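K.L.:
the sequence and its predicted three-dimensional model are supplied below.
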Amino acid sequence: MTHSNEELFECTELAGIVWQTSQEQSVVQSLSRQCPYCGHFTAHRGTNVHFDNVSCFESRHGTTRLIITQHLCSNPACQELSLSADWWTADNTVNPEKLTAVLGHWSLRPSSRARPQPEYIPLALRQDYEEACKIAALSPKAAATLARRCLQGMIRDFHGIEKRRLVDAIEALHGVVAPEVWAAIDAVRKIGNIGAHMESDINLVIDVDEDEANLLIELVEQLFAEWYVSRHQRAQRMKAITEAAAVKETARQGQQPQAPSQPPAGTKSTGSPSEV
């Protein structure tokens, strides 16, 4: 769900924030997202979004401000509070003051970008995914390794492919998944190997950055949805159709005339009535 610039500016005016360029509206634009706890989309207004503009000491970074943002989920069944902080440089030579460049971003609550996953996804997979999300910024290589491990577990659990080496398990997926999905899965293996295995030349340093780690995590999320969630939803739909048909059949049987157990006195039995 997206909102107009006017709606976004309406929220930021509460904190006296002025953005210098459209690119620097990223903090506000990021508010137009799903609740990290329940996945509900919230139309942000002043009633469920609050900013605090905190002045910081003058430092070698110049004039800076800490913008603390609170998001209240509008889902009555959730009502969770999310907190984040963004550290900005500011131009105080103009009035009103303008934020000019972001120096850092921290998700305070929840502590990572992990999305809630349904319980029918195996716990071990959910734990690897959640841990990868938590450390993606601190150690992208470790996050990539966890994404690789999670992927191997998914292939074994969902597709029943039990190979000792991930490369062999992925090879067995040929023709089972779409070519572009297969290529992406193999890319996770290759990037994850950087974190899992040291190069033969220890002086050769190949790093994994945070954006790359997040791409791997996004693939895990996509496969959770396409494999586990889709299978569960399909099973639920089939069950609902079967149950609906059973109810109709029961109602139909209940409306049919039943043959008497014995013919009335003085009459001759003609047998069971024919079924319509």
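P.N.:
Yes, it's here.
K.L.:
only C-alpha atoms from now on, for both contacts and neighbour counts.
P.N.:
Noted.
K.L.:
tell me how many other residues surround residue 138.
P.N.:
Counted with other C-alpha atoms under 10 Å, residues neighbouring residue 138 total 11.
K.L.:
distance-wise, check it relative to residue 210.
P.N.:
8 Å (C-alpha to C-alpha, to the nearest Å).
K.L.:
again, but for residue 11
P.N.:
30 Å.
K.L.:
comparing these two, which residue is more hemmed in?
P.N.:
residue 11 (20 against 17).
K.L.:
and that one, helix, strand or coil?
P.N.:
helix (DSSP: H, G, I helix; E, B strand; the rest coil).
K.L.:
my guess is it contacts residue 52. True?
P.N.:
No. Using C-alpha atoms under 8 Å as the test, residue 11 is too far from residue 52 to be in contact (11.3 Å).
K.L.:
put this beside the first:
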Amino acid sequence: MAPPVVPEAIARDYNEGAFVLDRSPRASAALARRCLEQVLEGYLSATGSDLKKQIDSVKEKVPENVYRGLHGLRTIGNFSVHLNKDTNTGQIVDVEPEEAEWTLEVLDLLFDFLFVAPARAQERIDGVNSKLKASGKPLIE
């Protein structure tokens, strides 16, 4: 389940992706990719004509491990929505269950960075501010 602070439309796709993970890793990875697109456009002001360029445009806005994970998510998501063939065997490259699971883990990292950690920090500051206010001291801004 997506944390409660994740915006509803994104959480809905994430939760659906988690729900179908065991039944269809490909569908799960496609939903994770959709979540990524929503976050990039709606919360990171990504720019670029394709998903790779959009991820590259937010490199300085997210931690390095998240940035690299986003490219991994993009790649696995592409395997789920585009026809890719193995150059040696000619077989379609498909999404493995552990790869689809990792796409959700990458989203967990992104959600923690963008939504969960800031909300947790604000809760702590609000608690301290409550005490400061009660004691007549200046609040933390």
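P.N.:
Noted; the coordinates are in hand. What you see is a predicted model; the values in this text were computed from it and never measured.
K.L.:
residue closest to the middle of structure 2?
P.N.:
residue 107 (2.8 Å; C-alpha atoms, centre = their mean).
K.L.:
which residue in structure 1 aligns with that residue?
P.N.:
Aligned counterpart of residue 107 of structure 2 in structure 1: residue 220 (TM-score structural alignment).
K.L.:
same check, this time on residue 94 of structure 2
P.N.:
Aligned partner of residue 94 of structure 2 by TM-score structural alignment: residue 207.
K.L.:
next one: residue 134 of structure 2
P.N.:
Aligned partner of residue 134 of structure 2 by TM-score structural alignment: residue 247.
K.L.:
quick one: residues contacting its match.
P.N.:
Contacts for residue 247 of structure 1 (C-alpha atoms under 8 Å, 6 or more residues apart in numbering) come out as none.
K.L.:
sec struct for it, please.
P.N.:
Going by three-state DSSP: residue 247 of structure 1 is helix.
K.L.:
how far away is it from residue 235 of structure 1?
P.N.:
Applying C-alpha to C-alpha to residue 247 of structure 1 and residue 235 of structure 1 gives a distance of 18 Å.
K.L.:
residue 147 of structure 1 reaches residue 190, doesn't it?
P.N.:
No. The criterion here is C-alpha under 8 Å, and residue 147 of structure 1 misses it with residue 190 at 11.3 Å.
K.L.:
between the two, who's got more neighbours?
P.N.:
Neighbour totals were compared for residue 147 of structure 1 and residue 190, and residue 147 leads with 31 against 16 (other C-alpha under 10 Å).
K.L.:
tell me which element that one is part of?
P.N.:
helix 140-159 (DSSP states H and E).
K.L.:
what range in structure 2 does the helix or strand just after that helix sit on?
P.N.:
Using DSSP H and E, the helix or strand that follows helix 140-159 of structure 1 in sequence is helix 166-172. Taken onto structure 2 by TM-score structural alignment, helix 166-172 of structure 1 occupies residues 51-57 there.
K.L.:
so which bits of the matching stretch are buried?
P.N.:
51, 54-57 (16 or more other C-alpha atoms under 10 Å).
K.L.:
as a markdown table, the residues you listed with distance to residue 126 of structure 2 would be great.
P.N.:
Listed next are these as a markdown table, based on distance: C-alpha to C-alpha, whole Å:
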| residue | distance to residue 126 of structure 2 |
| --- | --- |
| 51 | 37 |
| 54 | 34 |
| 55 | 33 |
| 56 | 35 |
| 57 | 33 |
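K.L.:
surely the match of residue 107 of structure 2 and residue 149 touch.
P.N.:
No. With contact defined as C-alpha under 8 Å, residue 220 of structure 1 does not count as touching residue 149 (10.5 Å).
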